[in-house]
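Participant: Next comes the sequence, and after it the predicted model I'd like to discuss.
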Amino acid sequence: MRPDEFEALLADEGFPAGVRVERPANDTMDEHSHPFEAKALILAGEIRLMTADGERVYHTGQIFHLRANERHTENYGPDGVTYLVGRKA
């Protein structure tokens, strides 16, 4: 999916405009949650998310979705990750 298509999807689902996020190679974020729903398109690299539903790896062109207050960990690939994310309360 192209970033412009993703932005249109976010708008259709009531998300505000997406924000570009970059995370460094081989870094991690311990278990945490966000007070908002998040939907993101991977622009480059990869991210591994672990939730109560299991572990999943997302690569360029794929979309991940986290519910508000969903506990998760994040691990970034050997090239880091860049994603476009929409967040809504």
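Facilitator: Happy to help now that I have it.
Participant: only C-alpha atoms for contact and neighbour calcs from this point on.
Facilitator: Fine.
Participant: quick one, what contacts residue 56?
Facilitator: Taking Cα atoms under 8 Å, 6 or more residues apart in numbering as the criterion, residue 56 is in contact with 48-50.
Participant: Same check on residue 87?
Facilitator: By Cα under 8 Å, 6+ apart, the residues touching residue 87 are 15-16, 18, 36-39.
Participant: Can you lay out the contacts of residue 56 as TSV showing neighbour count?
Facilitator: Converted to TSV, the contacts of residue 56 look like this (neighbours: other Cα atoms under 10 Å):
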residue	neighbour count
48	18
49	19
50	16
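Participant: In strands only, show me those residues.
Facilitator: Applying DSSP state E to the contacts of residue 56, the entries found in strands are 48-50.
Participant: Next one for the comparison:
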Amino acid sequence: MTTPPANPPVHASFEQFQARSLADGFDEVLVREWAPGQVVPEHRHDFGVSAIVVQGEMWLTCAGQERHLVPGDSFALYRNEPHSERYGVQGATYWVARRNAAD
């Protein structure tokens, strides 16, 4: 039986992520926490995002492609990009930078 790889470590602090995101032109940086097993049906945001998972796991589906994300994995979404989310048995936490201004 093969042992699954360990989750990659998250090296940056939230403050470092926030500073880098603001320097990159994002205008809002948040910590988002999701409940165990939560499912968010397909939706869109009127802002673009860049995020990194820091705890738990999630599945993000865009354009029919599902990605399994664990701590250390990052993702980005364009403004108004349709997507759905579901969260693992421990829920998930991610840091997210939002670009509210029009691109």
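Facilitator: Thanks, I have the structure now. Predicted model, so just to flag it, every value in this text is computed and none were measured.
Participant: TM-score for this pair?
Facilitator: Here the superposed chains carry a TM-score of 0.89, computed using TM-score structural alignment, normalised by the length of the first structure; 89 aligned residues with a Cα RMSD of 1.4 Å.
Participant: Return the members of the contacts of residue 87 of the first structure classed as buried.
Facilitator: When the contacts of residue 87 of the first structure are checked for burial by 16 or more other Cα atoms under 10 Å, the buried set is 15, 18, 37-39.
Participant: For residue 86 of the first structure, state which of those residues is nearest.
Facilitator: Comparing these against residue 86 of the first structure with Cα to Cα picks out residue 18 as the nearest, at 4.3 Å.
Participant: With adjacent residues omitted, what lies nearest to the residue mapped onto that closest one from the second structure?
Facilitator: Counting by TM-score structural alignment, residue 18 of the first structure corresponds to residue 29 in the second structure. Distances taken as Cα to Cα, 6 or more residues apart in numbering put residue 97 closest to residue 29 of the second structure, at 4.3 Å, once the chain neighbours are dropped.
Participant: May I ask you to name the longest strand in the first structure?
Facilitator: strand 72-88.
Participant: Just give me the mean distance for that strand relative to the second structure.
Facilitator: Superposing on the second structure and averaging over aligned pairs (mean Cα distance after the TM-score superposition for the first structure), strand 72-88 of the first structure comes out at 0.6 Å.
Participant: Centre of the chain to that strand, how far?
Facilitator: Using Cα atoms, centre = their mean, to the nearest Å, the distance from the centre of strand 72-88 of the first structure to the centre of the chain it belongs to is 5 Å.
Participant: give me the stretch of the second structure that that strand matches.
Facilitator: Going by TM-score structural alignment, strand 72-88 of the first structure sits over residues 83-99 in the second structure.
Participant: tell me which element the most centrally placed residue in the first structure falls in.
Facilitator: In the first structure, the C-alpha closest to the average C-alpha coordinate belongs to residue 40, at a distance of 3.9 Å (Cα atoms, centre = their mean). Element membership of residue 40 of the first structure [criterion: DSSP states H and E] is strand 37-51.
Participant: Identify the residues contacting residue 83 of the second structure.
Facilitator: Applying Cα under 8 Å, 6+ apart to residue 83 of the second structure gives the contacts 41-44, 60-63.
Participant: what's the neighbour count on residue 70 of the first structure?
Facilitator: The criterion is other Cα atoms under 10 Å. On that basis, residue 70 of the first structure has 16 neighbouring residues.
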